[in-house]
Structure formats: C-alpha cells, structure tokens
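J.: no sequence on this one, just coordinates:
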C-alpha cells in the first residue's frame, strides 16, 4: 500500500480570509453603534443588545486570523532570528497597513475635540493631550494599565496586535517546535487557555479585557492562530476535514457563542471553537468560502481597517447632533441610525482612498522587501486581483 501524501500548509493568497475581515469589522461597528441605536429607537433593543454584549468575540477571531496569516507569510523568515534589517522591514510592512490612517484619524479627532471645546461642547472620550495621546501615537494604549478607553478606543486592539508583532521572532520559533499534529493541537488548546484562565481570575469585564489587561487576550488568540497554521504545516488532516464542513463549522462557532451567553458565561469561552473557522476557510472549499471570496466581500476586507478606525470617532462626534432630542420618535430615530451607518462607510471609503492606500504605496517604496518574506503581507495583495478579475472572483495563486 502506498503512503498517502501529507497535506500541505496553505500558501499564497486566501481570498476568504481577506473577505471575512470586512464582515468582522461590520460586526464591530454594530457593537459600538448599539447603545446609540437603542437610545434613538428603543424598539431595536432586541436586535442590538446581543451584539452589544457578545459581539466582542469577533476581535478574538481577528487575533486568531492575524496569527494564522502572519505565520503563513513569515514562517520561514522567522524560523530563526532573521537579523534586524529583515525584522525592521517586517514591522514597517505591518505599520503601512494601519498606522498612516490611524494617525490621520487621530489628528482629525484631536482637532475636533479642541474645536468642540472652543464652542462649549465636548466629544465623549476625548482623552487628555498628554499621556493618553502619547499612548495612542506610540501604539501602547492596548498594553494595559489604562483607566479607560480614550481618543480612538478601538485602537487598543491594533496596539495589542502590534505587541505581538514585536515579539514575533520569539513566538514563531516556539510554535514551530510543535512538530507533530498532537503537539500542535495541544499548542492550540494551551494558547486558547491563556486568556480564558487569566480572565477567570482577573475578570471578563469589558474594562479588563480592553484597557486594563488586554495583552493575555491578544497574545493567546494570536498564538492560537500560529498553532493552527502549524497544525497544517506538520501535515495534520484536521484542517482538511474542517474545510469540508466550513458552513457547519461557522454555524457551530455562532452556536457556541449563543450557548455561552444564554447560560450566563462569558462569550470568550467560545474562543476554542470560534478559532476553528480560520483553518476551515483556509482550505478554500464550500459555499462560505465562495461567498467570502466574491468581489464585494474582498472589497469589504480591503476597507476593513479604515472602517475599524473611523467608525467610533464618527459616531461619537455625530452623536452631538444625532441623538433622541434632535431625532425624536421611531421614524426620525431610524433616520438617525441610517445616518450614523452611512457616515461611517463614507468616511471609511475616504480614509482608504485619500490616506491608507497612497500611504501604503509610499511606505513600501521606501524599503526593499525582506529576502524570505512576501513583498507584502498576504492579505494586502488582494486589490489588484479584485480589479483584474472580470467575474468578481480572484485568483488564489500567490
């Protein structure tokens, strides 16, 4: 009997892992829109409250996704210490993805806060112009020890992910020591346990997991994504099995969140199940993969960073005008909700076109690519494929 070939780890562009980012960012928007929407139209409470209280798990899935994608693109580069020039180019490539638009949004927000104070108004969560602002600029607002989310609150997650990048030369070699499927599965379980065990003692409250002590959450989920990639790299057939039932895997992940919430447990306890969505999609099979690989989904993935960064400042600023006093009653309240949503999308598009994309190109031109790394992170090479694909589908080759 001939031995069956071992399955290979996924390589190249994985469109569905780009497309899913847009929908995850949309859920984050719904989470942050929820209190304003319920205030405008109390009848929407049944729809928005579940997202408000339990939708935060999509950020954990973002961390898993990031760990998986970074591993797929840089596993060989960081199998051993690559040297400071290569590491610097890696960090520069990651910064080019989000830092220019982050600085642009932050600058606009500072100007808006100062302007509103000049006319006797106050945009919520403005923060101070010293320590809080410095933590935002230096991407350390998500490293813990804060008393509240200030300025652009969602940046805490990008800051925590940045911390994972800074120690990647240590993390990836450790994960690559998991050289058997059993070891990789155990590594995934241990990685998922890091935040779950830590917060069992510290508390799963929103303050602890976002600004008080968010790094266990980020490092655990990021490492879980790295371990899932390693599971494929060592030839396990588990990812292939998951890929054959991607739709049910997604349904079970949602069900795990619902069950945890209905039993009164923190939704983050569903992380070990939710994380399995990533390797399932990486197999590029099934209806869910095809849906997330459509042109619309891929464009949503491209705009996801901009949407993630602009929506909270926009909602906070717009709430000075769009509120129950100026938009009274259900009919006007619905108009107010639609204005908040439409404004977030328009600003995300502007931020992408005016700041994010031009800044990415400029930053990449400043340095040559690292010898063993992709010219750009995998999820950032989709735009040209989208524009070139006449049927809305993209090539999956690297």
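T.: Received, thanks. Please read all numbers here as calculations on a predicted model, not as lab measurements. Residues are numbered from 1 along each chain as shown.
J.: Going by C-alpha atoms from here, please, whenever you check contacts or count neighbours.
T.: Fine.
J.: Three-state assignment for residue 264, please.
T.: Three-state call for residue 264 (DSSP: H, G, I helix; E, B strand; the rest coil): coil.
J.: show me what contacts the closest residue to residue 194 other than its chain neighbours?
T.: Distance criterion CA to CA, 6 or more residues apart in numbering; nearest residue to residue 194, sequence neighbours excluded, is residue 220 at 5.2 Å. Residues near residue 220 by CA atoms under 8 Å, 6 or more residues apart in numbering: 191, 192, 193, 194, 195.
J.: for comparison:
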C-alpha cells in the first residue's frame, strides 16, 4: 500500500501465516488505534446537546466518560511504534541527516491531512465569527485567536509548545495533541540516543519503568479527576511516549514462542479487565456528572496492554487484527482530525436552524448519520489526501540507499558475533530485516511507513 515492492503482503501476514509481514506492521496495535480513536470520538459526541447517558448510551457511560484517556493510549502506541521503526536508524548511528530524514518522514505522515482540515475548519471559524455577536466561534472555554500569526502557528504545529494549558491554543480543540506529539518527534533523535544505550538493560527493570513513568499521570487523574494541572499536556505526552518506547525495548528482545504467546494473550485480557474495572470505579466516583474522568487512572495499564498485544496473535490480539479494525486504525488520524469540525458545525447549525433543534424529529434522525459521517470523511481523507500526499512528499527527500539485506537468520550465522541490538530470532527483528530487504529492491521508492502511523489523538 505504501510501496511498489510486490513482495510485500498487505494483509500483515507472511505466506505461511506464521509471522509478521515484511512491512513489520503489528495488526493488533493498528486495530487498537481504531478502538482508541472511536473512544475519543464517542466522548466528544456525548457533548452533543440533547444526547445524554440514557437508553443505549447508559451502559457505555463508564467508558465514554473517560474517553479523553484514549489520547494517552495513542501516545503510548506512538512511543512504541516510533521506537520499533526508527530506533536502530536514529539511535545506532546518530547524525543530522538521520534526524532530518526521520522528522521529514513524520511531516509527510501527519502534515498534509492536518493542513487541509486546519485550513477548511479555520475558514469555517472565520465565517462563523461574522455571524455571532458573543465572540464564541468554537466550542472551547478559551476561544482561539483567529489571525495570521496564529494561523502560522497552527500550520507549523507549534501552537502549544510554550503554553501551560492546552485549551484555546489550537483552533481545533483536539489538535493540541498533534502539537504535543510533534514535540515528541522533534525530541526523539535525542531520546533515541538514550534508548539505544539502555536497550539491553534487564527486561524486568525496563518493563517496571514503563509502568512507573505512567504513575504520575495516573495519580494526577486520581486527585483531580483528569490531567488538569498546569503543563499536564507535557506530562501526558512525555510519560506516555516514554512508556511506549520502553515497552518496545522489552518486546523486541522477547522470543515469541507458543508459551510466550499464550501468556501474552492472557496478560492482554487481564489488562483489559483492569481497565474496565478502573473505568467503572472512575464513573462511580464521578457520578455527579461534572465530566470528571477519574477513570483515567487506567493509563498505568496501557504499556502492559500494548506490550501483550504485540506479543500475541490470539484472543484479543486476534480480534483487533480483523481487517475492519485494521483499516479503522489506518484511517484513525483522519478520524481524529475531522470529527471535531463535523460535530461543531452540526452543533452550530442546531442553534441556527430551528428544524434541527434539540428534540425535533429531524435532529433525532441526523444524530447517527452525523456520527457515521466522520468515519466516511476519515476514509476519504486517508485515500485522497493522506496517502497520496505522503508518497509525493517522501520523493522530495528520498531515503539513503541501503545494500541488500541477507535473510536475518543466515546473516546471523555468516556475520560471526552478533552486533548489539534486538534478538535476531524475535518476530520484530525478523520483520524489520525483511522490511529493509524489500525496500532495497527499489531504493528510489518511498520507504514503507505503515508501522509508524501517526498514532496520536
């Protein structure tokens, strides 16, 4: 899908179905992205006037109420896949060129569709500003500033970097996390130097640290009902991204045997159960309907969940690897970007047009189509903007040509002592080597980048 190399199997499985494809995509984690994106979308949709926790929504209240926590799950996933994809390239032989190539790859992935949505939604805000008299052009407590300077800040993804609070700095309320993740990308070449040097630390220490770095975020949520303190956005991206990166260091060194896969599948289910219990507790504690998300304490289980899913293929991992969920994960970036503009336009028109005001028949008829339209638009954005633009932009800065790679097991035999790095018999190492071999067949083609999807919400 992202390269003309014919040897790549798009379904994410080897011909025998026994290991990852040459792209190295971990389908269960891609499917988890779809779940996280839908979680955030439903949370924001619950703010639609007239839509309350009743009827079909009531059983989902503990989950929806903590929907903002889906952003932290995205950050953990991002740290994991960025480390999996780029650690050896950026951390083993650090250079300005490698750092620049990495950052350009990230720009190619996240900027095109972000720029389109920002421009279109910005035009809507400007038009709406001419129609309202109270100055409220966006559904945010702090209203965004609509001028050329702030437009440039939005376009360069740095609008949040020097502000202690995330509200009002982004024209789209959810775009704060894109700005935060861009900061993590800029810092990754330096972070990778440290990750490379600790990659062989004891697995127990790395795993325990991955969970421990999420504890301050969980504690803040426990005390305040959400990460609402000053610079909490920096705590969220910093803790979750590092937790995901450390989880990757653990997973890439574990050989996936049947016993390991069975244990990982059980661990994934246990982590999911712990998340469910935490969300139920958070809903019970915040029953006053003040939208406090005490259930966000479940962030401490996210590194465990991500690592377990990466090591298993059955159970929850098998479910998340279904084609529909994997496609949902691939369009999740567009979904995260378009849903807020769609909802806010709908909310505005509800106030302007009496025919679709709260409680009318037409309003009730439009609720489901409006929600589903975000998924349709996300698919269209992925097909017609995200992928074509990424491929064209990548040609402007082609990857450095790599020599052909000997199959990983043979290379390990012929090369003598193994260089420091991931175990050559782990599935992640095999997938990485296969991906490099496939790319070498056409050095001028854009490098497959599916593993390191945007992974932000």
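T.: Thanks, I have it. Computed from a predicted model, the values in this text were never measured in an experiment.
J.: Drop the TM-score for these two in here.
T.: With the length set by TM-score structural alignment, normalised by the length of the first structure, the two chains reach a TM-score of 0.81; 370 aligned residues with a CA RMSD of 3.2 Å.
J.: returning to what we had before: between the contacts of residue 220 of the first structure, identify the one with the most neighbours.
T.: Ranked by the number of neighbours (other CA atoms under 10 Å), those place residue 192 first, at 28 neighbours.
J.: For residue 187 of the first structure, grab the count of nearby residues.
T.: By other CA under 10 Å, 22 other residues sit near residue 187 of the first structure.
J.: Show me how far the longest helix along the second structure is from its chain's centre.
T.: When the second structure is parsed with DSSP state H, its longest helix is helix 96-129. With CA atoms, centre = their mean, to the nearest Å as the basis, helix 96-129 of the second structure stands 16 Å off its chain's centre.
J.: can you tell me what part of the first structure it aligns to?
T.: Mapped onto the first structure using TM-score structural alignment, helix 96-129 of the second structure covers residues 84-117.
J.: quick revisit: in the longest helix of the second structure, what's buried?
T.: The neighbour-count check on helix 96-129 of the second structure (16 or more other CA atoms under 10 Å) flags 98-99, 101-114, 116-118, 121-122, 125, 128-129 as buried.
J.: Show me what that helix is packed up against.
T.: Secondary-structure packing of helix 96-129 of the second structure (3 or more CA pairs under 8 Å, 6 or more residues apart in numbering; DSSP states H and E): helix 148-155, helix 176-198, helix 332-352, helix 387-396.
J.: which parts of the third one are buried?
T.: Buried residues in helix 332-352 of the second structure, counted by 16+ other CA under 10 Å: 332-344, 346-347, 350.
J.: Repeat that for the last one.
T.: Buried residues in helix 387-396 of the second structure, counting neighbours by 16+ other CA under 10 Å, are found at 387, 389, 390, 391, 393, 394.
J.: again, but for the first one
T.: Judged by neighbour count (16+ other CA under 10 Å), helix 148-155 of the second structure contains these buried residues: 150, 151, 154, 155.
J.: For residue 361 of the second structure, state which of the buried residues of helix 332-352 of the second structure is nearest.
T.: residue 350 (12.4 Å; CA to CA).
J.: Distance-wise, check the closest one relative to residue 334 of the second structure.
T.: 24 Å (CA to CA, to the nearest Å).
J.: Alignment lookup: residue 276 of the second structure to the first structure.
T.: So, by TM-score structural alignment, residue 276 of the second structure is matched to residue 254.
J.: Residue 46 of the first structure matches what in the second structure?
T.: Under TM-score structural alignment, residue 46 of the first structure pairs with residue 58 in the second structure.
J.: Stretch 410-424 of the second structure aligns to what range in the first structure?
T.: So stretch 410-424 of the second structure sits over no part of the first structure, by TM-score structural alignment.
J.: now do stretch 373-386 of the second structure
T.: The aligned range for stretch 373-386 of the second structure in the first structure is 343-356, by TM-score structural alignment.
J.: Regarding that stretch, how distant is the last residue from the first?
T.: End-to-end distance of stretch 343-356 of the first structure (CA to CA): 18 Å.
J.: and the residue nearest to residue 333 of the first structure when sequence neighbours are not counted, how many neighbours?
T.: The shortest distance from residue 333 of the first structure to any non-neighbouring residue, by CA to CA, 6+ apart, is to residue 40 (4.7 Å). The burial count assigned to residue 40 of the first structure is 26, neighbours taken as other CA under 10 Å.
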